[in-house]
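Asks: Below are the sequence and a predicted model; questions follow.
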Amino acid sequence: MHYLPLLFCLLLCTCVRAQTGTPAMPRPEHPKPQFERAKWLNLNGAWDFRIDYSNTGEERNFVGDAAAYDRRITVPFPPESRLSGVEHLDFMDAVWYRRQFSVPAGWRQDRVILHFGAVDYLAKVWVNGQHIGNHYGGSASFELDVTDQLRDGVNDLVVKAEDDVRSRVQPAGKQSLNFGNTGCCKYTRTTGIWQTVWLEARPASYLESARVVPDLDNERFTVRPVFRQLPAGFRFQTTVFDAAGREVLRQTDQANSHLVQQLPLVQPRTWSPADPYLYDLRFALLDPSGRVVDEVKSYAGMRKIHQVGNRIFLNNEPIFLRFVLDQGYYPDGVWTAPSDAALKKDIELALSVGFNGARLHEKVFEERFHYWADKLGYLTWAEFPDWGIDRSYNAPEALLNVQREWRETIQRDWNHPSIIAWTPLNEVHSPKQGLENYDRAVREIYDLTRALDPTRPINTTSGFLHIKTDIWTVHDYSQNAKTFRENYAQLPDSAYYVNWDWYNQGDTLAGYQTKYDGTLPYVMDEYGGTFWLPEYASSAIRGGGRAKWGYGKTASAVEDKIAELTKVLTDHPLIAGFTYTQLTDVHQEVNGIFTFDRKPKFNPQRLRAIFGAPAAYEGPR
């Protein structure tokens, strides 16, 4: 019976090599379109699987015992999802995966790199029974060099994922700490592998990464490459192509560890929501004879994002942010989109009702989402799923886990032009104890973000207490437009700065900037949240651990309320943007513009007029 997995693997590998995508190969597209080599092998599909309830699989030798795996799972979907074929909704402290693969004959002389888009939370990896490495972090991508562990023919790959979401030291985002969906906004968990697993072939000397920085004011890109095993005499070459495939520029420099390559462009075409123009890039590592040793395809957008006083500027023109909250959940895939088309569709849905971008809420979105945002001209604030940790930061491990994975996230995604701000924390307020630790932690996270990427503003804490930030963000779910308007009528002199202070510390907040002073862009980072479903017209419904309720008996009545609230923001001369809650319903939280399965709840034309209405200050000054 042990021949069956081998036969399945060989058939699957044949399908993968064709790279055409078949029903046996979910999510067949290249998972890293900004850094793509020709030689790669998708490992998605059917794997052997085992839930390790007691977390004793290492002791019981699950690494070497193929018979220990009692079911199959479809990777890259998490075991909680329907698409995985498992749909186990209880807590899983540890899960095991196993599959076999063969390395293509053309890779014999290459380094073979094993990639994981994301594994929640602690991933341990073995190849042919040899432990090759661990990775901590449920959202950041990672890679391992498996070359020295490979053998001719069939290889065994085993992955263990440990996920103690209730430990309060690992970031969890909106994952529920209870058995089921609970409260206003805690949902089905994601355990183990939830993004594409793939192999890549690289030469002995290769380009490890390339940071591409657009410099609009000086009409150039700068490229900061990082190399591995770089001999003397090698050169680094970047070729820039326009959208029609014509070569615009070719720059070749001596390759070294401190190279900063300059790519001057004549009258560069900018990237913006109105014109999401992208330049294609080709990076090449050349040996002393000029032979191409390594080659990587990429792309970049020429855009500038900055702030002056209380205004945000895109390409040196003021811009009003018309954002929607997107939590990135799917009914059948949980955190994993069922297809690449589904990622694109969510952006198209948002654009269709007047939004020009999204706050990507409490989740690190996969690289393919950012790719589509780049292609479609969709602005985003990239956020970290920091919920679930001890917010007092009295547990040093919690802070270290956030800092490390946040760094990995920024470094993975910093080349995407669609990302215009970083949001490491969400709704952090004054803790009941440990305010000094909290203060130090927030400042450290801000400084880390600024050191990694000085080109984007930082929304350090979306909503509530602000300690060190570039953008002042507020959350206000008032449903009365008159009250909503009065709250912000006197900005910046108004004392109204936050909707809730759940842990009011009184005098302990002395010395902290708890009142907006007018020097930063002021963004209503969450508002609306207007609950409604067609069922409300006939009766109240309950479910999912909380009452579902709505403000209106008809869709048009809710549209009226959305229009009133939004007009308060677009009419205000000191408000720089908004984030409407939210794009889709998510389980028990039914305040979406669209249902959980992406069906419209309101009149799209009217919503487009509401969210796309001109703001008070818009236009060049």
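Replies: Yep, it's here.

Asks: use CA for all of it now, contacts and neighbours both
Replies: Fine.

Asks: measure the closest residue to D332 other than its chain neighbours to T74 for me?
Replies: Among residues not flanking D332 along the chain, R82 sits closest, at 5.2 Å (Cα to Cα, 6 or more residues apart in numbering). With distances taken as Cα to Cα, to the nearest Å, R82 is found 10 Å from T74.

Asks: more crowded one of these two?
Replies: T74 (23 against 16; other Cα atoms under 10 Å).

Asks: Can you tell me the SS state at the more buried one?
Replies: Following DSSP: H, G, I helix; E, B strand; the rest coil, the label given to T74 is strand.

Asks: hang on, the earlier thing: pretty sure the residue nearest to D332 contacts G333?
Replies: Yes - R82 lies in contact with G333 (Cα atoms under 8 Å); the separation is 6.5 Å.

Asks: for F77, what are its contacts?
Replies: Counting by Cα atoms under 8 Å, 6 or more residues apart in numbering, F77 makes contact with L83, S84, I193, W194, Q195, G333, T336.

Asks: Please repeat the previous calculation with a cut-off of 6 Å.
Replies: By Cα atoms under 6 Å, 6 or more residues apart in numbering, the residues touching F77 are S84, W194.

Asks: where along the stretch 51-200 of the chain do the strands fall?
Replies: For the stretch 51-200 of the chain, the strands defined by DSSP state E, counting those that start in this stretch occupy 71-75, 94-102, 111-116, 119-120, 122-127, 130-136, 142-145, 154-162, 192-193, 197-202.

Asks: Can you say which of the ones you listed is nearest to E317?
Replies: Across the strands of the stretch 51-200 of the chain, E317 has its closest neighbour in strand 142-145 (37.1 Å, Cα to Cα).

Asks: so what secondary structure elements neighbour that closest one?
Replies: strand 111-116 (3 or more Cα pairs under 6 Å, 6 or more residues apart in numbering; DSSP states H and E).

Asks: ok, which stretches of the stretch 301-450 of the chain are helices?
Replies: For the stretch 301-450 of the chain, the helices defined by DSSP state H, counting those that start in this stretch occupy 340-352, 367-376, 396-413, 435-452.

Asks: quick one, which of those helices is packed in tightest?
Replies: Looking across the helices of the stretch 301-450 of the chain with neighbours counted as mean count of other Cα atoms under 10 Å, the highest average goes to helix 367-376: a mean of 21.

Asks: From the chain's centroid, how far away is that one?
Replies: 11 Å (Cα atoms, centre = their mean, to the nearest Å).

Asks: before we go on, here's another structure to hold up against the first:
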Amino acid sequence: MLYPIDNGIREVKDLSGIWNFRVDERDEGKKQQWYSQKLEQTMPMAVPASYNDITTEASIRDHIGDVWYERSFYIPASWSDRRIILRVGSATHHAVMWVNGQEAARHKGGFLPFEADITDQIVRGAENRVTIAVNNELDWTCLPSGEIKTYEDAEGRYPEGYKTQETFFDFYNYSGLHRPVKLYTTPKNYIRDITVTTAIQGTSGIVQYQCEISGKHSKVVVRLMDAEGNQVGETEGIHGQLTVEQAKLWEPGRGYLYSLAVETFNEQGQIEDCYQQPVGIRTVRVEGKQFFINNKPFYFKGFGKHEDSDARGRGLDEAINLKDFNLLKWIGANSFRTAHYPYSEELMRLADREGLVVIDEVPAVGMCFWSETNTVFREDRVNEKTLSHHLQAIQDMIARDKNHPCVVMWSIANEAATNEEAAVPYFTKVVEVTRKQDPSRPITIVQTMWPSVDRIGGLVDVICINKYFGWYSDHGKLSLIERHMDRELLGWYERYGKPVIISEYGADTIAGFHQIPPVAFSEEFQSEYLNEFHKSFDKHDFVIGEHVWAFADFATKQGLTRVIGNRKGIFTRQRQPKAAAFKLQQRWKSEHPKW
């Protein structure tokens, strides 16, 4: 799926801003066809943003079910005789979209875009109206997974119709239109998609491309431009390759980008459509105990993180993205994982530009109860419907992110019950579809089980593990961390013989809490805690990365173990450093055998 761009042929109109908004308190909007006319009894709501933290009402923050968004727009006169596409960057987690009262699209999945051709639904020269019903309910057919719990209480302890959303993941179920809603145009005969892969031969870069063109065309011209705007290659056809002599490679910390300009021409020799696709020339592979980028061993230094900030929630915030990237560079990080869902396209494009390496993760989180007796992969929980949605999410994520040089690996799930027998056919199918969709990148699954009970590690290329010794087990016992971590790492490597990334390790820390000797929740404890893990990592040559959990404090549902959110951040939610940030900076910016 191509990202909407402005150029000499295509135009984009951003509908971000203040929309009309209404909470569907009694689940009656669809039955009463609220989309058939202008919404009534509305309040203003920002798009993109989560709606949960913007008002002062707990009933809105905690609402389960539909909410409604609406705004009007006009089509410029210059858009005559053009295809007009309405695109939603994300809607968490289910959405139905109407234009002028006519249904235009339905979508399931809260972290990937969807769009509709509305050319025949709009009225030119007059006001048009887009209405979107967004539903945040999660069940076992969704990613992430969840359950709606209803209360039938004869004793009257709960109000009639009372329900709660049960989630099995540790981040707040922010809801709404989290990414921009855009109108864009294409010609009637247009470039539908472009797929780019790259290779390196000596000092030359090889750019292979495949175009999908809709409608008739007489010629396709493809030009490759360097970052300075100089043409470095040209060819014709819907597929082919270009060779760049003395190529400048996309490398960690140096995100050099070329531009692949694709142009289509009609029978009269006139240009019909064009699209400029950023291209980073780089290779990735896993071999033996190492991960290679451009044939150089790469060690992952960075974080798991969230799209999460004050007031805006999970909504796109370009300023926050820039701040985060500046902090990542300041601390010496070179990578992050999109825990636990695909992040915004805008952030991915920024990672391309800034040279930050990304492990891209599908939103398969919450598929584990950490119990040998309470199974997850069974008919009434994770089943064929879940798998169908999982495969669709994988395919959509790859379709969106396949051309990003920053993406070096696909993560197919986080902390699933990989000890269960039924998980084997499930993830065998997920891996099969992922490899077929994109054979150019390695695959991982983020594990939490012990290696002795895991059944899935043989399917993937890299072992990622989340471990919290000294926190969720042997709480506060810093002296045991190195010993436990050594056993864990050796267990994984001895079983599968594959390189290992520690994709999560961390301790909740309240900024400003200090104590010597260190105790849990103090800043001193967090620093010593990380140091004990690092002693283990540095011993083992098959360890190829460390991602601290988490980059910054983030919102979670209320709970006895959460003090207004998860406090494992190295930075506060306001992006201010805790003491451990300086310890990590010292480690990651030092001379070290692993990097």
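Replies: Thanks, I have it. Quantities reported herein were computed from a predicted structural model and do not represent experimental measurements.

Asks: TM-score of the superposed pair?
Replies: Laid over one another, the chains give 0.84 as their TM-score (TM-score structural alignment, normalised by the length of the second structure), with 547 aligned residues with a Cα RMSD of 3.1 Å.

Asks: Next one: the residue nearest to D332 of the first structure from F384 of the first structure, what distance?
Replies: Look at R82 of the first structure and F384 of the first structure: by Cα to Cα, they are 25 Å apart.

Asks: Export the strands of the stretch 51-200 of the first structure as a markdown table, with columns for distance to G529 of the first structure.
Replies: A markdown table is the format used below for the strands of the stretch 51-200 of the first structure (distance: least, Cα to Cα, whole Å):
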| stretch | distance to G529 of the first structure |
| --- | --- |
| strand 71-75 | 34 |
| strand 94-102 | 36 |
| strand 111-116 | 35 |
| strand 119-120 | 29 |
| strand 122-127 | 34 |
| strand 130-136 | 34 |
| strand 142-145 | 35 |
| strand 154-162 | 35 |
| strand 192-193 | 31 |
| strand 197-202 | 36 |
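
Asks: hang on, the earlier thing: using CSV, lay out the helices of the stretch 301-450 of the first structure together with distance to A38 of the first structure.
Replies: Listed next are those as CSV, based on distance: least, Cα to Cα, whole Å:
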stretch, distance to A38 of the first structure
helix 340-352, 20
helix 367-376, 17
helix 396-413, 20
helix 435-452, 29
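
Asks: Looking at those helices, spot the one closest to R189 of the first structure.
Replies: helix 396-413 (18.5 Å).

Asks: what separates stretch 421-438 of the second structure from the chain centre, distance-wise?
Replies: For stretch 421-438 of the second structure, the distance to the chain centre is 20 Å (Cα atoms, centre = their mean).

Asks: Show residues contacting it.
Replies: Contact partners of stretch 421-438 of the second structure, identified using Cα under 6 Å, 6+ apart, comprise F377.

Asks: and if we set it to 8 Å?
Replies: Applying Cα under 8 Å, 6+ apart, the external contacts of stretch 421-438 of the second structure come out as 377-378, 387, 390-391, 394-395, 398, 402, 412, 417-418, 443, 455-456, 459-460.

Asks: Same question for stretch 247-255 of the second structure.
Replies: Here stretch 247-255 of the second structure makes contact (Cα under 8 Å, 6+ apart) with 203-205, 256-257, 280-282, 293-294, 334, 351-357, 405.

Asks: Then stretch 179-191 of the second structure?
Replies: 4-5, 9-16, 47-49, 79, 81-91, 211-217, 264, 272-275, 315-316, 344.

Asks: residue range for it in the first structure?
Replies: Aligned by TM-score structural alignment, stretch 179-191 of the second structure falls on residues 195-207 of the first structure.

Asks: Can you get me the start-to-end distance on that stretch?
Replies: Distance between the two ends of stretch 195-207 of the first structure: 23 Å, counting by Cα to Cα.

Asks: Also stretch 496-512 of the second structure?
Replies: 42 Å.

Asks: list the buried ones in it?
Replies: Neighbour-count burial for stretch 496-512 of the second structure flags 496-511 (criterion: 16 or more other Cα atoms under 10 Å).

Asks: so how far is L157 of the first structure from the residue nearest to D332 of the first structure?
Replies: On the measure of Cα to Cα, R82 of the first structure and L157 of the first structure end up 24 Å apart.

Asks: got it, and D332 of the first structure?
Replies: D332 of the first structure is 27 Å from L157 of the first structure, by Cα to Cα.

Asks: same thing with T409 of the first structure?
Replies: From T409 of the first structure across to L157 of the first structure, the span is 25 Å (Cα to Cα).

Asks: can you check L83 of the first structure too?
Replies: L83 of the first structure is 22 Å from L157 of the first structure, where distance means Cα to Cα.

Asks: the more surrounded of these two?
Replies: Neighbour totals were compared for L83 of the first structure and L157, and L83 leads with 22 against 18 (other Cα under 10 Å).

Asks: what about that one, distance to L343 of the first structure?
Replies: 16 Å.

Asks: Now, the buried residues of stretch 496-512 of the second structure that are in helices?
Replies: In this view, these that belong to helices under DSSP state H are Y496.

Asks: Tell me which of the buried residues of stretch 496-512 of the second structure fall in strands.
Replies: V500, I501, I502, S503, E504 (DSSP state E).

Asks: the helices in the stretch 501-621 of the first structure, which residues?
Replies: 555-571, 604-611.

Asks: other SSEs contacting the shortest one?
Replies: Counting contacts by 3 or more Cα pairs under 8 Å, 6 or more residues apart in numbering; DSSP states H and E, helix 604-611 of the first structure packs against helix 555-571.

Asks: For the helix it packs on, buried residues please.
Replies: 555, 558-559, 561-570.

Asks: Measure how it sits relative to helix 604-611, angle-wise.
Replies: 30 degrees (axes from the mean of the first three to the mean of the last three Cα atoms, to 10 degrees).

Asks: Can you give the contact residues for helix 555-571 of the first structure?
Replies: Residues from elsewhere that reach helix 555-571 of the first structure (Cα under 8 Å, 6+ apart): 479-481, 484-485, 524, 528, 530, 532, 534, 551-552, 575, 577-578, 601-602, 606-607, 610-611, 613-616.
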